[in-house]
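Enquirer: Give me a 3D structure for the following:
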Amino acid sequence: MRILVLEDDPFIASDLQAILEDDGHEVVGVFTSLAETYEHLDDGFDYALLDIDVVGGKSFGVASALAERDIPFAFVSASQPGDLPSSLCRVAFIPKPFEERTILQSISDTYSC
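Expert: The predicted structure follows:
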């Protein structure tokens, strides 16, 4: 699968990229800011992992844009699930610190029959 990552901590971004690539996924981009991510929303990817608090603010606008495009995604964040706006409260939420299997499970849950 082709996956976009929005994460402004370089160590976490590197971990996510390694987890995804080790599992055979292609990371189409690891972005650190909202502006950068908005520029790549039409790059043809299948899934996204979004930190909530990134350079430029919160990623809720990116999440809404993905939902409008029917691109599945999960939040990977140290924020609390209760911090999500009601329109996004049903989105997968992976708390930091995360486990590798939780990241991969979020992807397989989205694409399983």
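
Enquirer: Please count neighbours and contacts with C-alpha atoms only from this point.
Expert: Will do.

Enquirer: Roughly how far does the spatially most central residue of the chain sit from residue 58?
Expert: Centrality entry for the chain: nearest residue to the mean C-alpha point is residue 49, 1.1 Å, by C-alpha atoms, centre = their mean. As judged by C-alpha to C-alpha, to the nearest Å, residue 49 and residue 58 stand 14 Å apart.

Enquirer: From what I see, residue 104 and residue 20 are in contact.
Expert: Yes: Residue 104 lies in contact with residue 20 (C-alpha atoms under 8 Å); the separation is 7.5 Å.

Enquirer: which of these two has more neighbours?
Expert: residue 20 (20 against 14; other C-alpha atoms under 10 Å).

Enquirer: buried stuff in the helix or strand containing the more buried one?
Expert: Assessed by DSSP states H and E, residue 20 sits inside helix 10-22. Neighbour-count burial for helix 10-22 flags 13, 16-17, 19-20 (criterion: 16 or more other C-alpha atoms under 10 Å).

Enquirer: Which residues outside that helix are in contact with it?
Expert: By C-alpha atoms under 8 Å, 6 or more residues apart in numbering, the residues outside helix 10-22 that reach it are 5-7, 26-27, 30, 100, 104.

Enquirer: Spatially nearest residue to residue 110, not counting backbone neighbours?
Expert: residue 72 (7.1 Å; C-alpha to C-alpha, 6 or more residues apart in numbering).

Enquirer: how far away is that neighbour from residue 60?
Expert: 14 Å.

Enquirer: Sequence B follows; please return its structure for comparison with A:
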Amino acid sequence: MSVSDQISVQLPYLRRYARALTGSQHSGDAYVRATLEAALADQELRKAIANSRAALYGAFTRIWSTGHVEEADSPGGAGLHENAAQSRLATIAPTHRQALLLTTVEEFSREETAEILDVTPDDVDALVAQAIAEIEGESTTDVLIIEDEPLISMQLEGLVSDLGHTVIGTAATHAQALELFERARAGLVLADIQLADGSSGIEAVEDLLKFGDVPVIFITAYPERLLTGERPEPTYLVTKPFQEATVRAAISQALFFGSSRPL
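Expert: Down below sits the predicted model:
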């Protein structure tokens, strides 16, 4: 396998991480492009990230830490959630959130996470603990679950409730999702991609967003299909089968950027 092919395999997952970290597909993809440009200009870096997923994320982290990446104008302009994300991003130093996302959503070990963040494994433990404590202190919201598998739906309901949020309803189809959302507007949506009647969870969410901007987390067994960087795509993605810690981290990140409360 060529170097470019090896890197290409990891790109969808780096896009997932970058979008979750920035709260924006547009900004996240811009940092990923900057990482690839750095690799193109540095043969040693290119070799390193071709042989190590952690090295790829480490290169991204170094670029992310500079905070200086030129972004092209977003097609169609930024939504309310994206604007809120950028405002929030400008005031934080989210190392603890990086540690949580790396160890949960991206499933790196504490040693790999330490390499990526250039800290010690003990530092990683402390950072993750800080992020978890922050989650426990977050404001609660109403959540709509769009999922056609009853067992997964019940698992998500329990997880959301354990975090202190209120589930306003669960929908197995596009029509049910719209009906529930019209009845009670949610502050967060968890959505499967393929629904019971063959309808699309993505299309259901697009219709929900016509009523107002709300953070959405998509849950899918095939995240790479929605992480090409070639079209408007989800900001938050969780892979099935999922760990509860992964969903908790994604919920926290989505609500963090959607929150207007003071830091």
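
Enquirer: In CSV, list the buried residues of helix 10-22 of the first structure along with distance to residue 68 of the first structure.
Expert: Shown next, in CSV, are these (distance: C-alpha to C-alpha, whole Å):
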residue, distance to residue 68 of the first structure
13, 25
16, 25
17, 25
19, 27
20, 24
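
Enquirer: about what we covered before: show the subsequent helix or strand relative to the helix holding residue 20 of the first structure.
Expert: Remark: after helix 10-22 of the first structure, the chain's next helix or strand is strand 26-31, criterion DSSP H and E.

Enquirer: Comparing that next one with the second structure, how large is the average distance?
Expert: Strand 26-31 of the first structure differs from its equivalent in the second structure by a mean of 0.6 Å after superposition (mean C-alpha distance after the TM-score superposition for the first structure).

Enquirer: The helix or strand following that strand vs the second structure, average distance?
Expert: Using DSSP H and E, the helix or strand that follows strand 26-31 of the first structure in sequence is helix 34-38. When the second structure is superposed, helix 34-38 of the first structure averages 0.9 Å from its matched positions, counting by mean C-alpha distance after the TM-score superposition for the first structure.

Enquirer: Kindly name the residues of the second structure that line up with the helix or strand just after helix 34-38 of the first structure.
Expert: Remark: after helix 34-38 of the first structure, the chain's next helix or strand is strand 47-50, criterion DSSP H and E. Strand 47-50 of the first structure lines up with residues 188-191 of the second structure when matched by TM-score structural alignment.

Enquirer: Check what contacts that stretch and list those residues.
Expert: Against stretch 188-191 of the second structure from outside (C-alpha under 8 Å, 6+ apart): 141-147, 201-202, 205, 214-219, 255.

Enquirer: mind checking how far the equivalent of residue 34 of the first structure over in the second structure is from residue 194 of the second structure?
Expert: Aligning on TM-score structural alignment places residue 34 of the first structure opposite residue 174 in the second structure. Distance check for residue 174 of the second structure against residue 194 of the second structure: by C-alpha to C-alpha, it reads 10 Å.

Enquirer: Looking at those two, which one has more neighbours?
Expert: Using other C-alpha under 10 Å as the criterion, residue 174 of the second structure and residue 194 rank with residue 174 on top: 24 against 21.

Enquirer: And residue 247 of the second structure? What does it align with in the first structure?
Expert: Match for residue 247 of the second structure (TM-score structural alignment): residue 103.

Enquirer: how about the helix holding residue 20 of the first structure, aligned to which bit of the second structure?
Expert: Using TM-score structural alignment, helix 10-22 of the first structure corresponds to residues 150-162 of the second structure.

Enquirer: What's the average distance for the matching stretch when superposed on the first structure?
Expert: Stretch 150-162 of the second structure sits 0.6 Å off on average (mean C-alpha distance after the TM-score superposition for the first structure).

Enquirer: Tell me where the second structure has strands.
Expert: Secondary structure of the second structure (DSSP state E): strands at 142-146, 166-171, 188-192, 216-220, 236-239.

Enquirer: could you say what helices and strands the second one packs with?
Expert: Identification of packing neighbours for strand 166-171 of the second structure by 3 or more C-alpha pairs under 8 Å, 6 or more residues apart in numbering; DSSP states H and E yields strand 142-146, helix 150-162, helix 174-183.
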